[in-house]
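A.B. asks: Have a look at this prediction, sequence included:
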Amino acid sequence: MHDDRRVIEARIDRTLRERIRPAVYPHAVPLAVHVWHVPGEPVPVAEGLRATYAPAAVGDAWGPPWGTSWFRFTGEVPAEWAGRTVEAVLDLGFSHPGPGFSAEGLVYRPDGSPVKGLHPKSHWVRLTERTVDLYVEAAANPLIVGPVTALGDPLTAGDAPLYRLARADVAIFDETVWNLAHDLDVLVDLMRQQSLESPRRWEILRACERALDVLDLFDLEATAAAAREKLAPALALPAHPDAHTLYSVGHAHIDSAWLWPLRETVRKVARTAANVVSLMDDDPDVVFAMSQAQQLAWIKEHRPEIFTRVKERIADGRLVPVGGMWVEADANMPGGEAMARQFVHGKRFFLDEFGIETEEVWLPDSFGYSAALPQLIKLSGSKWFLTQKISWNETNKFPHHTFWWEGLDGTRIFTHFPPVDTYNVEFSGKQLAHAVANFEEKGAASRSLAPFGYGDGGGGPTRDMMARARRLANLAGSPRVRIAAPARFFEDAHTEYPDAPVWVGELYLELHRGTYTSQAKTKQGNRRSEHLLREAELWAATAAVRAGFAYPYERLDRLWKTVLLHQFHDILPGSSIAWVHRQARTTYADVAAELGEIIDSAQESLSGAGEGVVVFNAAPHGRNGVPAGGAHPEWAPAEHSAVEEADGGYVLDDGLLRVVVDARGLITSVVADGREAVAPGSAANLLQLHPDHPANWDAWDVNHYYRNTGTDLVDLVSMEARDGAVVVRRAFGASTVEQVVSVADGTVEIDTVVDWHEREKILKAAFPLDVRADRSASETQFGHVYRATHRNTSWEAARFEICAHRWVHVGEPGWGAAVVNDSTYGHDVTSTVRDDGGTTTTVRLSLLRAPRFPDPETDQGEHRFRYALVPGATIGDAVRAGYRINLPARRQPGNAVVEPLVAVDNDAVVVEAVKLADDGSGDVVVRLYEALGGRASARLTVDFPLAAAAETDLLERVLTPSAREGGTVAITLRPFQVVTLRLTPGN
């Protein structure tokens, strides 16, 4: 009985491939083709429609990389086809089977109204009129593949055409044959997931055999219905009562930039939205989830006619906004306030445009998730979290799919990882079987989420997917497929499994660790922009309250959204093509210039007249007599530390620190309060160069084996004393470096300029410290996280490269040290026991990489980094030093004393933002947090008449009134708690 199984399966496969699928379009006639090749960047739709078109033909080449061609297809439906379903079949020359990674198109009617997108899995247009007149805006997006490609930037991509028009027909669509193909596809897929001993496998095999026996291969139109009847019993058997349920929602994960620039994402989003609303017109069961407020804002701005349709579908509950964020941001590197604003701007857009309070935070593809997120999710008014990226772990399998995620402050968020391990489900038998077998909560829970659809410009769900979903809704041998919105899943899953297990701390992705370092200028632009935004809001708010300054609401809103967009999880991590990062550098420069203008204008309105100099301090802690958030006249210039020559090197001394720079230009001693910070026999500020050729994913990954070999950069070109500092110059490979080592206020600061021309290398700066620390503390959003410095377990060993914001701290009881930076995120911290019995704990900053894909020129050129060693530092000292190096004092002409708008009397409580309320009421909003990891009580003093105070959520909506007495507000915070206060000025 079993001997003929392989023969029957081969018969099914061949019949589907060679006869049934081609017969979906049994009759076709060609359309006439005309084309206009756009000279340059894409044009508005109206311009494309009225252009002068030239005759063209199937087989013609079109599309230089990143070019656009407008096609016009015209013809008549044959009269003898009257009463038949007819479609235009348009193949632009799709060279890649996966949608979203090569040519794409959007179909228009002659009046400019969009119809639907075209891609390799959906290149049909339903016709309802006898006369055919369709326009297609075709994008010649190149297929970007490694290991090195020049196609990632129009400056290097060339102009040779990439595609040839492959088909342009009007054809009969045989729905019965199409349904037969899906009947067989679903059953055969299901059959192959059953064991050979399963009766269900043989039931399906015999049903397929009977169907093919009645199918006339020379007359499928006449016999397809009979074949379907033979399959009907096998499709009618219901699923087991205890079958797993897949809550399935249409989805189209669209990277806001990646292997294409931002401008192309605008078009990808329009194509996808047009596809989705068109599919909804034909199929009332479609439910589609769309994240990223930015992408909906693009549709509103650039394609209002599509946005109108989108709003209609949102209103009827079938197109569901999710995510609650401006973009699907990287979740490791954005600063605390920036991450808060992702939720503020995302959720506010959904509220303002659609009246919807999104409750799901939707980050399926970001590269790890900060332990600060649960608190921010809750404070934004959301309560669910979804990702699947942790399934990419290369070392340890995450032990849960449905669980409570506990953040660094103790907040818990109900969280789900779809066990199907993809956000691009196609409802294949293999995917569904994997979801069931992989689900970690079997026996305790019975449902999971399965986002389905093609992403990245692939148009989302298709009619083929919906056909499969219907057949899988209740089918023996398969999990049940239920089309539903994500909120329905989360509500049902929480009801079923309220006592789900708890995961405490960050969700570290054991992959893509190189994204903490790749594209240094993009990361510097982000860090600098975040701190400039802090300054602009602080001084503009202060000037508005004190001097009637016109607070720049619209400008700040626009600038925040620009910065938030560039925190998308393939821009800030440095994993996009060269074009994206080239444009990002320009954008960040423009942002810095505009924010500088706002800061200068606000400070000028505060600094008063006079010939003196007023020093402004935007850091949350005072320095040199200037209070936090205030300004004082500068009475004396800063003094340089003493520098003396010694043994071929130099000694720097500022009265607090004594630092020895040896003849190699390395720091061999840092003594504070009689304690040596540098480990015996070691040297700090040691630059180290390692080969960096990851096993996969160049810009994304750095693998552990890079440490196996490396070079200490100890050779000098020159060294000299200058202005109280030591200047060290080196050359290595094709690169050079100049470092200025200085000492001030108990800190050793290193100002580094690298002219970088290495390939597939990683540059580290090492600080071996004489301290026994079995863990390091790294700043993250609104607090810090601890990570082991040892490798006791595979989980600890996998964290060989870590993300930190402004500082890393290591310590033992009674003594610690911090390494702070102005633009670096990647670090590693290790410890080893020396022969003398002491322990060396080494903190290293990852300064530069040089991957070749997707940008072959990644990081080439000149870079400037500032970082510093703070010996004897507590966590509090690390916090202060981290802010200080990122918020240098500003000087303006004048003589005024500017008292802080608000002040806090407990250094453990840090003021992160001071601004005016977004609603234009004139209220002052202050966001602060407990920074040390302990409980804290403090009094916030307000230096203006205070009529009322209240605690709010991130969106500045009042939660509870705050206790106040005159101009002070009492606050009590749990460890790492974030509090937003809304202060209403009085008369």
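C.D. replies: Ah, there it is. Numbering: from 1, shown residues only.
A.B. asks: only C-alpha atoms for contact and neighbour calcs from this point on.
C.D. replies: OK.
A.B. asks: which residue packs closest to His302, ignoring adjacent ones?
C.D. replies: Val266 (7.9 Å; Cα to Cα, 6 or more residues apart in numbering).
A.B. asks: any idea how far the one you found is from Pro42?
C.D. replies: 11 Å (Cα to Cα, to the nearest Å).
A.B. asks: mind listing the strands for the stretch 101-250 of the chain?
C.D. replies: Using DSSP state E, counting those that start in this stretch, the strands found in the stretch 101-250 of the chain span residues 104-108, 114-118, 124-127, 131-139, 163-164, 167-172, 245-251.
A.B. asks: okay if I get those strands as a markdown table plus mean neighbour count?
C.D. replies: Converted to a markdown table, these look like this (neighbours: other Cα atoms under 10 Å):
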| stretch | mean neighbour count |
| --- | --- |
| strand 104-108 | 25 |
| strand 114-118 | 26 |
| strand 124-127 | 18 |
| strand 131-139 | 21 |
| strand 163-164 | 20 |
| strand 167-172 | 23 |
| strand 245-251 | 26 |
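A.B. asks: of all the ones you listed, which lies closest to Ser198?
C.D. replies: Across the strands of the stretch 101-250 of the chain, Ser198 has its closest neighbour in strand 245-251 (21.2 Å, Cα to Cα).
A.B. asks: residues making contact with the helix or strand following that closest one?
C.D. replies: Heading C-terminal from strand 245-251, the first helix or strand you meet, by DSSP states H and E, is helix 262-282. Applying Cα atoms under 8 Å, 6 or more residues apart in numbering, the contact partners of helix 262-282 are 105-106, 114-118, 252, 254-257, 286, 288, 295, 298-299, 302-303, 306, 309-310, 313, 456-463, 580.
A.B. asks: Now do helix 262-282 against strand 131-139, angle only.
C.D. replies: Orientation check (axes from the mean of the first three to the mean of the last three Cα atoms, to 10 degrees): helix 262-282 against strand 131-139 gives 150 degrees.
A.B. asks: Can you give me the buried ones in helix 262-282?
C.D. replies: Neighbour counts over helix 262-282 (16 or more other Cα atoms under 10 Å) mark 262, 264-280 as buried.
A.B. asks: Regarding stretch 110-121, how distant is the last residue from the first?
C.D. replies: 24 Å.
A.B. asks: that older thread, separate out the buried members of the contacts of helix 262-282.
C.D. replies: In those, burial by neighbour count holds for 105-106, 114-118, 252, 254-257, 286, 288, 295, 298-299, 303, 306, 309-310, 313, 456-462, 580, counting by 16+ other Cα under 10 Å.
A.B. asks: Look up how far Gly612 lies from Ala636.
C.D. replies: Per Cα to Cα, Ala636 is found 11 Å from Gly612.
A.B. asks: Between the two, tell me which one has more neighbours.
C.D. replies: With neighbours defined as other Cα atoms under 10 Å, Ala636 and Gly612 compare such that Gly612 has more, 17 against 6.
A.B. asks: quick one, what contacts the more buried one?
C.D. replies: Pro633, Glu634, Pro893, Gly894, Asn895.
A.B. asks: A further structure is provided below for comparison with the first:
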Amino acid sequence: MHDDRKLVEARLERVLRERLRPAVHPVSTPLTVEVWTAPGEPVPVAEGLAAPTRPIAPGTPWGAPWGTSWFKVTGTVPAAWAGRTVEAVLDLGFTPRTPGFQCEGLVYRPDGTPVKGLHPRNAYVPVGSPVTGGEQVHWYVEASSNPDLEASGVPFQPTLLGDPATAGDAPQYVLGEMRLAVLDETVWDLVLDLEVLGELMAELPVDGARRWEILRAIGRALDAVDLQDVNGTAAAARDELAGVLAAPAVPAAHRVSAVGHAHIDSAWLWPLRETVRKVARTASNMTALLDADPDFVFAMSQAQQYAWIKEHRPEVYARVKKAVADGRFVPVGGMWVESDTNMPGSEAMARQFVHGKRFFLEEFGVEDSEVWLPDTFGFAAGLPQIIRAAGATRLLTQKISWSRTNSFPHHTFRWEGIDGSRVFTHFPPVDTYNCEVTGAQIAHAARNFKEKGVASRSLAPVGFGDGGGGTTREMVAKAARLRDLEGSATVAWESPAAFFDQAQAEYPEPPVWVGELYLELHRATLTSQAQTKRGNRRSESLLTEAELWAATATVRTGAPYPYEALDRIWKTVLLHQFHDILPGSSIAWVHREARETYARLAGELDGIIGEAQRALAGDASGGTELVFNPAPHARDGVAAGGAAARPALGDTVVPVPRDEGGYVLDNGLLRVVVDARGLVISVYDHAAGREALAPGQAANLLQLHPDLPNQWDAWDVDAFYRNVGTDLTDVTVLRAEGAAVRVERAFGASRVTQLLSVPVDTKRLDLVTEVDWHETERFLKLAFPLDVKADRYASETQFGHVYRPTHQNTSWEWARFEACNHRFVHVGEPGWGVALVNDATYGHDVTREVRTGGDGGTTTTVRASLLRAPRFPDPETDQGVHRFRHALVPGATIGDAVREGHHANLPVRRVTGTAAEVAPLVSVDQDAVVVSATKLADDGSGDLVVRLYEAHGARARATVRVDGADAGRAVLTDLLERPLAAAEPPVRTADGVELALRPFQMVTLRLPRA
């Protein structure tokens, strides 16, 4: 065989690069180009089309960061080209970088109708096939000069380009050639033939006959090409390849269902407003490609992105709606955005499906069964129940393949959540959501597929994503050649539903994975951009309050229910839960706008709450002070979801100085000792006669670590951060301040102030920590070393909690060195435990250590992650003032943890009026059953909707009483408030509705108004 293989491979690469690809457009002629640069933000299309332009020549710099330029492109097709295929090639100044991370454009006709989008791998615009000659070309290109934040070629370098306020105005791009060109379709096809065969050949065994058969055919084809007359000899070269391209795949070949796709981050290295345009460009391209190829199928998720097209580019939306009606453009996923699934609260995660599914139903009459989350950073254990309650049954994701420690054992399996719900799940073994249908990718999918022998098919999302672009005509052409080709997996365009139908039919009983799908990467997204996370948590809590009090006011007083406002605010909050916004991994611009948005929403929601409570309280001149408690448990004499007059609230014990320095706070239930360093050295539970803290150790301990991950600055924290740390024990101020102990510290360029207090009649140490943070590449933790022997701990997640081990017996446990919780973490021994609750933090770690010497006991340390300081993509991440509230609850059961977690996030409010009390609209006689939502039905019927769940992880019976609703007509519904036909009807009694719930079961009740 000599060295023919290497010679042919090298020859193929050079001939493609230097002769064949340039011959795809054998002749061309320049177009005339003029430009107008919009001042500031993008302008409406009509304004861009009407703006005055000036000439601009190729080689001219253009485009300030985040700017918009409108190029006017005109020309005439030469008469000599009659009968040929002609297209324009419009180079805005593209770089070799991947599409979506640089300049882009959308082409319009003079009447404002869109033609297609432009990016570096899709720069053509069809003119005619064939042309008659003399056709006039007149287009406008809305071009965005989005800066390439990694143009240096060195990833994750701090940049000021991520915000217009710091980006400057230097031109980012140099205009390339804008020309009309003849498209030689024979040469184009030859290029695709050779690329497919060359890529396939490289994946086949070196000593296999098929590889050598392809190699010889490629050699003959290259011999047949006259390099001085490529266009005249391309057909002959294709003839030499026809035989090897016609050889069918073996019957046992792996089957790849290709789905056209463009995973578009709703914000990331660009702002929300630019995503609006990215989606329009991509949808324009995809609808054009659907028209050009009858086999192609494209799927797009995220109802928010459809809504953007509808609002901002109605002409594009009309094309999308037609393609959806034809079954070719497939709405998929059923969520408002591809959200993070770790941090959103129970109701927010449910509403992602409510708003997403409702949009698809109302706009397209489509309801899919597939949840589509290819790029989300791990999946909370409560998610399967939510998926099923939304009427979906299947999940697709790819991201778990990014895990750095353990390889997930399945590609097709059933995923079981905390309540026992299961969803059929597929991880595409192609290991990318940006598949380009290369030979290497398709071969990897077949080799990598872990279900060989019991299943034979997988899915591949095909198209440029992240920054958008979607599938290209070259990808479609490659898929056509791989449809049935010997040596390769087969490739066929199919919808996600078609793939899942076939996959389930083929493999009806796949293995089961129980519990969270933890991503062993991107753990720092639980902490980065603390103010974004606080805004999310606060918005979720305010929405819970607003719905509760507005519904109560409507039922009790006839006040109008703010349907439109609540719908709009929910959608805004859900948008900001996108998996690069809430996780803190977007540019500075995105997070600056998020902070502004959250502040605006808080003001609006406070207004809704205040108006409803004033309606319930009566005349403000009445002089009676009512305290409204929105928490799902009663506290301090105030009924949950109701209000009472003048209860004693907020009292705390007064600190008593110690002889050794520091203070003691003792309310008869809890004794807390603060030493001269401002550290807590004792938390004693009087009733249990037990110390909560490990001997000789201190709680309320701030610990500072260096934090420079190997990659992905805002996303990652690597395990080695724990090798070095500094305990912050120096104190600058320690004094009693009212009923609290005030502690101040300084470290680096930062300062921290803490207030420690113990409320009366509670077993709770409250801590308020304010940090003026000015560190770089540091990680701040708040530690509580507990005298508890716990092999596992509970961490709140959606509609329940998940248990994680505290030990590191295996690599799977070791890899969970940073994890997510919602409002509480609970560690315990039989009969006694401790909870740490919070109002805005998510990341934490829990470790255990057996004490050597002394008592030989076990210390379980719980640490809350407060702040980080990564420099990419936002070099000023988290600089400034932050405020955190935590509470340590000794002697806590899981029920106590649930209750205190709610109270920390749903504070009571005081309103003056004439009413003596406001009875709860909804009451439940079982503490284990928590009300997560009380609202009026979304359809405007006035029906009351109540969502509840079992929160302790045990079976529970409860009676739900609803004032002002007809319990005799109560029905169980799905998340979209539609009756569940297959469900057993609830037991209705004179007192209300009786429920028997499984551990962590969530139910939605709909009750007509009485």
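C.D. replies: Yep, that arrived. A quick note: this is a predicted structure, and the numbers were derived from the prediction, not measured.
A.B. asks: And Trp773 of structure 2, what's its match in structure 1?
C.D. replies: In structure 1, the residue matched to Trp773 of structure 2 (TM-score structural alignment) is Trp756.
A.B. asks: Does that match touch Thr736 like I think?
C.D. replies: Yes. Shown here, Trp756 of structure 1 and Thr736 form a contact pair, counting by Cα atoms under 8 Å, at 6.8 Å.
A.B. asks: list the contacts for Arg303 of structure 1?
C.D. replies: Arg303 of structure 1 touches Ala270, counting by Cα under 8 Å, 6+ apart.
A.B. asks: Residue in structure 2 paired with it?
C.D. replies: Looks like Arg303 of structure 1 aligns to Arg313 there (TM-score structural alignment).
A.B. asks: What of Gly250 of structure 1?
C.D. replies: Alignment note (TM-score structural alignment): Gly250 of structure 1 maps to Gly260 of structure 2.
A.B. asks: how near is the closest residue in space to that match that isn't next to it in sequence to Val259 of structure 2?
C.D. replies: Nearest non-adjacent residue to Gly260 of structure 2, counting by Cα to Cα, 6+ apart: Phe298, 4.1 Å away. From Phe298 of structure 2 across to Val259 of structure 2, the span is 6 Å (Cα to Cα).
A.B. asks: Check Val86 of structure 2 too.
C.D. replies: Noted for Val86 of structure 2: a distance of 29 Å to Val259 of structure 2, by Cα to Cα.
A.B. asks: same question, Thr166 of structure 2
C.D. replies: Counting by Cα to Cα - Thr166 of structure 2 and Val259 of structure 2 are separated by 40 Å.
A.B. asks: and the contacts of Gly612 of structure 1 as CSV, adding secondary structure?
C.D. replies: Below are those laid out as CSV (DSSP: H, G, I helix; E, B strand; the rest coil):
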residue, secondary structure
Pro633, strand
Glu634, coil
Pro893, strand
Gly894, coil
Asn895, coil
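A.B. asks: Which of these are conserved in structure 2?
C.D. replies: Compared against structure 2 with both residues aligned by TM-score structural alignment, their matches' Cα atoms under 8 Å, those retain Pro633, Glu634, Pro893, Gly894, Asn895.
A.B. asks: show me the contacts for the aligned residue in structure 1 for Ser369 of structure 2.
C.D. replies: Matched to structure 1 by TM-score structural alignment, Ser369 of structure 2 sits across from Glu359. Residues near Glu359 of structure 1 by Cα under 8 Å, 6+ apart: Val322, Gly323, Gly324, Gly381, Ser382, Lys383, Trp384, Ala487.
A.B. asks: Now the buried members of these.
C.D. replies: The buried subset of the contacts of Glu359 of structure 1 (16+ other Cα under 10 Å) comprises Val322, Gly323, Gly324, Gly381, Ser382, Lys383, Trp384.
A.B. asks: Among the residues you listed, which are located in strands?
C.D. replies: Trp384 (DSSP state E).
A.B. asks: Spatially, which two of the buried ones among the contacts of Glu359 of structure 1 are the most separated?
C.D. replies: Using Cα to Cα, the pair of the buried ones among the contacts of Glu359 of structure 1 lying farthest apart is Val322 and Gly381, separated by 12.8 Å.
A.B. asks: So Tyr929 of structure 1 belongs to a strand, correct?
C.D. replies: Yes. With three-state DSSP as the criterion, Tyr929 of structure 1 is part of a strand.
A.B. asks: what lines up against it once you look at structure 2?
C.D. replies: By TM-score structural alignment, Tyr929 of structure 1 lines up with Tyr949.
A.B. asks: Ala928 of structure 2 versus that match, what's the distance?
C.D. replies: Going from Tyr949 of structure 2 to Ala928 of structure 2 by Cα to Cα gives 8 Å.
A.B. asks: okay, how far is it across stretch 320-337 of structure 1, tip to tip?
C.D. replies: For stretch 320-337 of structure 1, the end-to-end distance is 27 Å (Cα to Cα).
A.B. asks: For it, grab the matching residue range in structure 2.
C.D. replies: With TM-score structural alignment applied, stretch 320-337 of structure 1 matches the range 330-347 in structure 2.
A.B. asks: Quick test: name the residue nearest the centre of structure 2.
C.D. replies: Among the residues of structure 2, the one closest to the centroid is His579, at 2.1 Å (Cα atoms, centre = their mean).
A.B. asks: Alignment lookup: that one to structure 1.
C.D. replies: By TM-score structural alignment, His579 of structure 2 lines up with His569 in structure 1.
A.B. asks: Does that match touch Glu328 like I think?
C.D. replies: Yes. With contact defined as Cα under 8 Å, His569 of structure 1 counts as touching Glu328 (6.5 Å).
A.B. asks: Give the intersection of the neighbour lists for those two.
C.D. replies: Asp365, Ser366.
A.B. asks: still on that earlier bit, against Phe452 of structure 1, how distant is the match of Ser369 of structure 2?
C.D. replies: Taken as Cα to Cα, the span from Glu359 of structure 1 to Phe452 of structure 1 is 20 Å.
A.B. asks: ok, now His784 of structure 1?
C.D. replies: For His784 of structure 1, the distance to Phe452 of structure 1 - Cα to Cα - is 36 Å.
A.B. asks: do Gln388 of structure 1 as well
C.D. replies: 13 Å.
A.B. asks: what's the answer for Thr415 of structure 1, then?
C.D. replies: Distance from Thr415 of structure 1 to Phe452 of structure 1, by Cα to Cα: 19 Å.
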